[in-house]
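1. need a structure here:
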Amino acid sequence: MGSHHLKLRPNYPRSRTGCLTCRVRKKKCDELKPRCAGCRRNQIACEWPSVVSDPLPVFIHHDSPPSTSVTINDPGQSDHSVVTSDLLAHGGSVLGIIQPKPQALNTVDRAAGLTPLSLLLLRHYVQETGPALAMRTPSDSPFLTTVLPLAYMDDLLMHSLLALSGTHLAYKQGSDHGILHATALHYSKALSGLRHEFAHLQDGTSPQEPRLLLVLMIICHYESLSADVGGAVFSHLKAGRQLALSLQSRLKSQPDRRTIDNEIAGFALEIYAYLLFVNNVTPYGAISNRTLPFDDFVLSLDSLSSFSTFGTMFAGAHELFELIPQISLLASQSIAEESAGQKTPSSELLARAEDLSARISSWTMAETRCTGRPGDWEGKLLAAAALQQGLHIYLATAKAGSTVKDPAVAVQIQGHVDAILHITEMLTDSEFDCTLLWPCVIGGSCMVIPEQQRNFTLRVLNNRHRMKHLKTICDTLQLLWDDDSPSSYGPHGLSVVMARNRHYLAIT
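-> As a prediction, this is how the structure comes out:
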C-alpha cells in the first residue's frame, strides 16, 4: 500500500444511549452518571436528556379568541372525493366557481386530453395534491379556487398541474409506468412551453408575467415532490426571481389590487417567498447552487398582505418565516468569523442574535388572523409553535458556528427537538401540517437520540400525503446521523453532508 495509511475506526460502537454531550461530540460514552468518563477526562459539562412533560412554548397557552373549541380534524369538513366528483363529473360550483365539464377538457388539442390518463391526474390533483399544498381547507385553497379555474383555460398551467399531480400519484402507486409516462409528457410540455414564452417575454411590460411566475412555482413543487436532489428547484427559483422583482415593482405602482392578474401575481409571489424561506436549511452560501439572494420584499411581506390569498402558505405566521433568511445570514457570518481565527463570536453578531432570539420568543399570533372554522385557531397556533422551535434551533446552531461545543446549548436544542416532535404528533392528519417540514428538517439535523431518529423517520414516511421527497429528506438526515464527525450536527452539518454526497434536498 506504499505510503498510504488507513485510518482505522475504533472497534467499539459510538454512543447511542450515552449523555447528550458525547452524542453531540459523536464520541463513545461509558454512560456513567452523573458524569461520564469522557466528560471528566475533557473537563466539560456532562448533560443527560430529560423527560419533557409539556414541551410546548408558553404562548400556546395564551387565551384564544372566543370560539367553540373543536378538534383539529373537524368532521364537518368537505370530503375530497365529493369535491372531486362535483368538479369533474357534474361541473358544479362547490368551490364558488363555474367548472367546465370533463368532455370540454378531454380533446386531443387540450392539456387534459394529452394522454388517456390525463383526466385521472386532474382528478388526483383536486382530490389529493392540491389540498396538500396549502394551510387551508380545500374549499378555501387558492390552489383549487384560483389556480384550477385558470388551468381550465390555460394549457401551460394545466400541464404543470398534471405533472405535479402525476409525480405524486406515481409514487403513491408504486411508480406505475403508465402514470410515470403521462407525467413525463406533461412535464416536458410545461418546460417547452415555458422556454417558448420566456423567449418572447419583454421584461417588466408583459401581462404574462403573473401566470409565468405561477407556472414556475408549480414546477418548483413538481421538482420537490419528484425528490430532485440535483438543484433543479433552485434553477427555477432563480428564473422566477426576475419575474418576482418585476411584479413587485408593478404592484407598488398599482394601488388597486382587485384585478385577477394582480391576485395571481400576489399568490405567485407568496409561493415564491415561501419556497425561498423553507429551502434555507443551511448557513447562507454554504452550498452555492442552493443560494438565492434575499430581496427586500421577501424580508418584509407586508406588501402582499392586502391580497385575498395571503396567508395560504404562512397561516398567520409570516413574521416568523421572515426570520429564516436573517438567521441563515447570521450563521454564515459566524462561520466566516470562525474561519478567520476568531475564538468567540463578535459583539455585533451576539447583538444580532440576541435581537433575533427576542423576536422569536415574543412573537404571538394576532387574533384577526383566525378565520374559517373554529378549530383553525388551535391548528395555526400549533404550526406556528413548531416554527418557533425550529427557529430557536437554527439560531442556537448559527451562533455556535461549525460545531456546537457547549453541552448546555445542546441540552437547550434537545428541548426544542422534543417540542417539535410533540407538535408534529398533535397535528397529524391536519391541513396545518403543511408547514411542519422546515422545522422538522432543522430539528432532525440535531437529533442524537436513536429512538427519536427512528420514530421521526417512521412518522415522516407514513405521512398521509405519501410524497417521494419525504423519503429523500429522511435519507439525507440518515447520512447526517450516520456520520461520525462532531461537525455533522445541525444545519451546518447538513450542508457538509449534502455537499459531500451531492444530495441537495428540496423542500415544499
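
2. could you use CA atoms for every contact and neighbour count after this?
-> Noted.

3. what's the helix or strand for the closest residue in space to Val281 that isn't next to it in sequence?
-> The spatially closest residue to Val281, leaving aside those adjacent along the chain, is Pro491, at 5.9 Å (C-alpha to C-alpha, 6 or more residues apart in numbering). Using DSSP states H and E, Pro491 sits in helix 490-501.

4. counting by contacts, list what that helix packs against.
-> On a contact count with 3 or more C-alpha pairs under 8 Å, 6 or more residues apart in numbering; DSSP states H and E, helix 490-501 meets helix 376-400, helix 437-444, helix 468-482.

5. now the longest one and helix 490-501, what's the angle there?
-> Relative orientation of helix 376-400 and helix 490-501, computed by axes from the mean of the first three to the mean of the last three C-alpha atoms, to 10 degrees: 70 degrees.

6. helix 376-400 versus helix 437-444: what angle between them?
-> For helix 376-400 against helix 437-444, the angle by the same axes, to 10 degrees is 40 degrees.

7. helix 376-400: what's the following helix or strand?
-> Sequence order places helix 407-426 as the next helix or strand after helix 376-400, per DSSP H and E.

8. got the angle for that next one vs helix 437-444?
-> 140 degrees.

9. for helix 407-426, name the packing helices and strands.
-> Packing contacts for helix 407-426, counted by 3+ C-alpha pairs under 8 Å, 6+ apart, involve helix 20-25, helix 376-400, helix 437-444.

10. one more pass at 10 Å, please.
-> When contacts are defined as 3 or more C-alpha pairs under 10 Å, 6 or more residues apart in numbering; DSSP states H and E, helix 407-426 sits against helix 20-25, helix 376-400, helix 437-444, helix 450-461.

11. how far does it sit from the chain's center?
-> Remark: helix 407-426 is offset 18 Å from the chain centroid, using C-alpha atoms, centre = their mean, to the nearest Å.

12. cool, stretch 151-161 as well?
-> 24 Å.

13. also stretch 196-205?
-> Chain-centre distance of stretch 196-205: 30 Å, with C-alpha atoms, centre = their mean.

14. and for stretch 181-191?
-> 24 Å.

15. name the residues of it that are buried.
-> 182-187, 189-191 (16 or more other C-alpha atoms under 10 Å).

16. could these be laid out in JSON lines, adding distance to Ile324 and secondary structure?
-> Formatted as JSON lines, the buried residues of stretch 181-191 follow (distance: C-alpha to C-alpha, whole Å; DSSP: H, G, I helix; E, B strand; the rest coil):
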{"residue": "Ala182", "distance to Ile324": "37", "secondary structure": "helix"}
{"residue": "Thr183", "distance to Ile324": "33", "secondary structure": "helix"}
{"residue": "Ala184", "distance to Ile324": "34", "secondary structure": "helix"}
{"residue": "Leu185", "distance to Ile324": "36", "secondary structure": "helix"}
{"residue": "His186", "distance to Ile324": "34", "secondary structure": "helix"}
{"residue": "Tyr187", "distance to Ile324": "31", "secondary structure": "helix"}
{"residue": "Lys189", "distance to Ile324": "35", "secondary structure": "helix"}
{"residue": "Ala190", "distance to Ile324": "31", "secondary structure": "helix"}
{"residue": "Leu191", "distance to Ile324": "30", "secondary structure": "helix"}
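
17. run this one through as well so I can compare:
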Amino acid sequence: MPPDRQPRVQRIVRVRTGCWSCRRRKKKCDELRPICSGCRRNDLRCEWPSTVPGRRNSGPENDSSSYIPADRRSSFAGSIEDLDAMQLPASPLSRRHSSTSSSPGLSAIIEEHLAQVPAQDETIDRRRSTIVGDENALVASMAVGNVVPRTLSMLPGYDPESYSLLSHYLANTADVMANGTTPINPFLVQIVPLAFTSDLLLQLVIAQSAAHRAFRRRDDSDAVANSHYTKAIQLFRHGVNDFIEGKESNPLMLLVGALLMCFTETAKGDMTGTVFDHLSAAHTLLVKLLEQSDTAVPRELKDFVIEYYVYTATVSMISIDARLSGQLFLNFDLEQRAREVLRTQYVGNLCGCWLELLLLIPCIFDLGRQWMMDDTQPTVPTADDMAMFASIQAQILRWSPYSFVEPEVYLAGLVFQQAMLIYLYTSLGGYTYTPDGMYKGLIQTAVTEALSYLDEISPQARINSGLCWPIAVVGSCLEKPEQQERLRTRLTAMATHFGLGNMQRTLLLLEAMWELPASDAGPWNICRSMQAKQIWISFA
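-> Below is the predicted model of the structure:
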C-alpha cells in the first residue's frame, strides 16, 4: 500500500512472542522463565509454546507446554497463531459488555480500565487476576478439542444466553421460517451473513429466536425474550433516526430489520397488530432501496427482500377492513418489480411457486373494497365490476404450479389457488351469498378441493409454515362440524410441531368465526372477527 494511503481500520497489533497468558491478554511479556513477571504479578498459570519466534534452542527444561502431547502441539499453536492474526471490524456494541463475557476484547477493556489505577494497589491486582482467570477458565471450558474458539469476541457485548439463542435460530427458527421450497434457506444464507455485519440485524435475529423459543415453551412472560425484543426495538428506532438525519444512506439493513420484526411478531403470535407498523416501515424503506442502482445490492438478496415484502404485505391485507380502509401495502412500482422477479420463474421459501397468485390479492382487495364502500350499492355488481371479476378469475384458473417443484410445493400451490378463488368469489358481498346461488356452490366446491389437497400434505411438512393464509380463507367458510374438526386438528399439530404463534392464533380466530352465523362467514369478515375479539394478527 502506498505510504500516503492508510487502511480504513487501524490494524490490531497483537503480541507475537511470550507466554500464552500474555498473548491472550495482549500484554507484552518479559519472557522470564519459568514464570514471567506478568503471570507472577497476576497469579496466572504461565504456559509457553514449544518454540518461540526469535528464540533458538529453547530447551525442554524451560518449556512449560511440555504437558501437551507432541502430536497435538502443532495444531494447538497454529490455532492460537491464527486467532492472533485475525482482525475484527470495529463495532458500536464493542463498548457494551457483561461480567460473563469471555472475549479477548473484554480482557483489553478490563486491562485498559485497571491500568488507570495505581498498580501497587494489591486489591486491584487480585481483582484483575480473578477476572482474567475466570475469563481464561471459561474459554478453556468452551474449547473444542485443542482449539480455543473466538467465542464472544465475535459478538462483543452479548452474554452466553445470546449464544444459546443464536444456536436456536440456526438450528430451529430459521428452519421453520422458510417453507423448504428450495434446498437453500435464505434465512441462513442471506440473513445470517448480514447479521454479522450489523448490530441491529444481529439483535433482531436473537430477538426472533427468543420469541420463537418462548412460544414453544408456552411462556408469554419469558424475561429473556422480552428483554431482547425491547433491545431490538430500541436499536431499530436508533437506526431510523440515523437514517432520517442522513447519518446512514443505505436503507438495506433497516429494511431487512423491519421485515425481521414482522416475522418476530409471527413467531410471537402477536395479537396487537404491531406487525402492521413494521410493515409500513418496510414499505417506505423498500421504495428507497429500489431507487438505488441494482449493483448496490446482490441480485439474490434483492430478489429475496422483494419476495419477503410481497409475501408479508399481500397475505396481511386480509386483516384490513375493506369497508373502512383503502390502505394497500403494494403500490404499482413494487408490483412491477415483483413481476420482474416472477418472469424468472422464481421459486422462494416464502411465496413458493405461487408469487403470481399473491400479486392478484391487491386486485381482489380493491375490487371488494370498491363494492363494499359504495353507499349506493346496487343489488348486482356493475359491468365494470363483473369485467374485473372475470379477468381475475381467468388468471387464477389458468394458473398452475411449476412442474419442476417438489410434490408438497405443488400441492401447496393448488391449495393457494383454491383459496384465491374463494377470496374472489366472496368479494362481491351480498351478491355472492344469494341463497342457492351459483357462486355459493363454487365456494363450497373450492373449499372441498382445498381440504382434499391439504389432507395430502403432512402437518409436519415444512411447507405448512406458509399456509396460514389459505387455511384462514378456507376455514372462514366452513359450516360442517367435521370439516372444522379436520382443520382444528391440523392447526393444532402445526403449532405443536413448528412452535409458531401465528398458527395458534389462526386457530383461535377461526374458533371465534365458527361461532358466528353463516351470514357472517367468509374471508371478508375475518377483519370483523378480529375487531370483535381484539385479535390483530398477520397470516405471514
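
18. how much space between the aligned partner of His318 of structure 1 in structure 2 and Ile392 of structure 2?
-> In structure 2, the residue matched to His318 of structure 1 (TM-score structural alignment) is Leu355. For Leu355 of structure 2, the distance to Ile392 of structure 2 (C-alpha to C-alpha, to the nearest Å) stands at 15 Å.

19. likewise Met438 of structure 2?
-> The gap separating Met438 of structure 2 from Ile392 of structure 2 is 17 Å, by C-alpha to C-alpha.

20. and those two? which has more neighbours close in?
-> Counted by other C-alpha atoms under 10 Å, Met438 of structure 2 and Ile392 do not tie: Ile392 has more neighbours, with 20 against 12.

21. what residue of structure 1 matches up with the more buried one?
-> For Ile392 of structure 2, the residue aligned by TM-score structural alignment is Leu356.

22. which residue lines up with Gln303 of structure 2 in structure 1?
-> No, residue 303 of structure 2 isn't Gln; it's Asp. Matched to structure 1 by TM-score structural alignment, Asp303 of structure 2 sits across from Gly266.

23. let me see the contact set for its match.
-> 210, 214, 244, 247-248, 251, 257, 260, 272, 303-310 (C-alpha atoms under 10 Å, 6 or more residues apart in numbering).

24. so which bits of the one helix or strand it maps to are buried?
-> Counting by DSSP H and E, the element that carries Gly266 of structure 1 is helix 260-278. Within helix 260-278 of structure 1, the residues that qualify as buried are 262-278, counting by 16+ other C-alpha under 10 Å.

25. before we move on, what about stretch 137-145 of structure 1?
-> For stretch 137-145 of structure 1, by 16+ other C-alpha under 10 Å, it's 137-145.

26. what of stretch 156-164 of structure 2?
-> 156-159, 162.

27. in helices, which of the contacts of Gly266 of structure 1 appear?
-> Judged by DSSP state H, the contacts of Gly266 of structure 1 include 210, 214, 244, 247-248, 251, 260, 272 as members of helices.

28. now the helices and strands packed on helix 490-501 of structure 1 in CSV, with distance to Gln103 of structure 1 and mean neighbour count?
-> As requested, those are arranged in CSV below (distance: least, C-alpha to C-alpha, whole Å; neighbours: other C-alpha atoms under 10 Å):
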stretch, distance to Gln103 of structure 1, mean neighbour count
helix 376-400, 37, 25
helix 437-444, 38, 24
helix 468-482, 31, 20
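
29. out of those, nearest to Val126 of structure 1?
-> Closest approach to Val126 of structure 1 among those (C-alpha to C-alpha): helix 468-482, 18.8 Å.

30. what's that closest one aligned against in structure 2?
-> With TM-score structural alignment as the criterion, helix 468-482 of structure 1 aligns to 501-515.

31. go ahead and list the helix or strand containing the counterpart of Phe243 of structure 2 in structure 1.
-> Using TM-score structural alignment, the partner of Phe243 of structure 2 in structure 1 is Leu201. Using DSSP H and E, Leu201 of structure 1 sits within no helix or strand.

32. tell me the contacts of Leu201 of structure 1?
-> 195, 207-209, 212.

33. wait, which of the residues you listed is closest to Met498 of structure 1?
-> Nearest to Met498 of structure 1 among these is Arg195, at 29.7 Å by C-alpha to C-alpha.

34. distance check, the closest one against Ile219 of structure 1.
-> Between Arg195 of structure 1 and Ile219 of structure 1 the computed distance is 13 Å (C-alpha to C-alpha).

35. more neighbours: the two, which one.
-> For Arg195 of structure 1 versus Ile219, neighbours defined as other C-alpha under 10 Å are more numerous around Ile219 (25 against 12).

36. hmm, that one is touching Ala239, no?
-> No. The criterion here is C-alpha atoms under 10 Å, and Ile219 of structure 1 misses it with Ala239 at 11.6 Å.

37. overlap in contacts of the two?
-> 213, 233.

38. what number of residues lie near the alignment partner in structure 1 of Pro193 of structure 2?
-> Per TM-score structural alignment, the equivalent position to Pro193 of structure 2 in structure 1 is Pro149. By other C-alpha under 10 Å, the residues close to Pro149 of structure 1 number 17.

39. repeat that for Asn501 of structure 1.
-> By the criterion of other C-alpha under 10 Å, Asn501 of structure 1 has 11 neighbours.

40. tell me the counterpart of it in structure 2.
-> Mapped onto structure 2 by TM-score structural alignment, Asn501 of structure 1 lines up with Lys533.

41. just to revisit the earlier point, in a markdown table: the helices and strands packed on helix 490-501 of structure 1, plus distance to Leu164 of structure 1.
-> Rendered in a markdown table, the data for these read as follows (distance: least, C-alpha to C-alpha, whole Å):
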| stretch | distance to Leu164 of structure 1 |
| --- | --- |
| helix 376-400 | 25 |
| helix 437-444 | 18 |
| helix 468-482 | 12 |
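
42. which among those is found nearest to Ala232 of structure 1?
-> helix 468-482 (13.5 Å).
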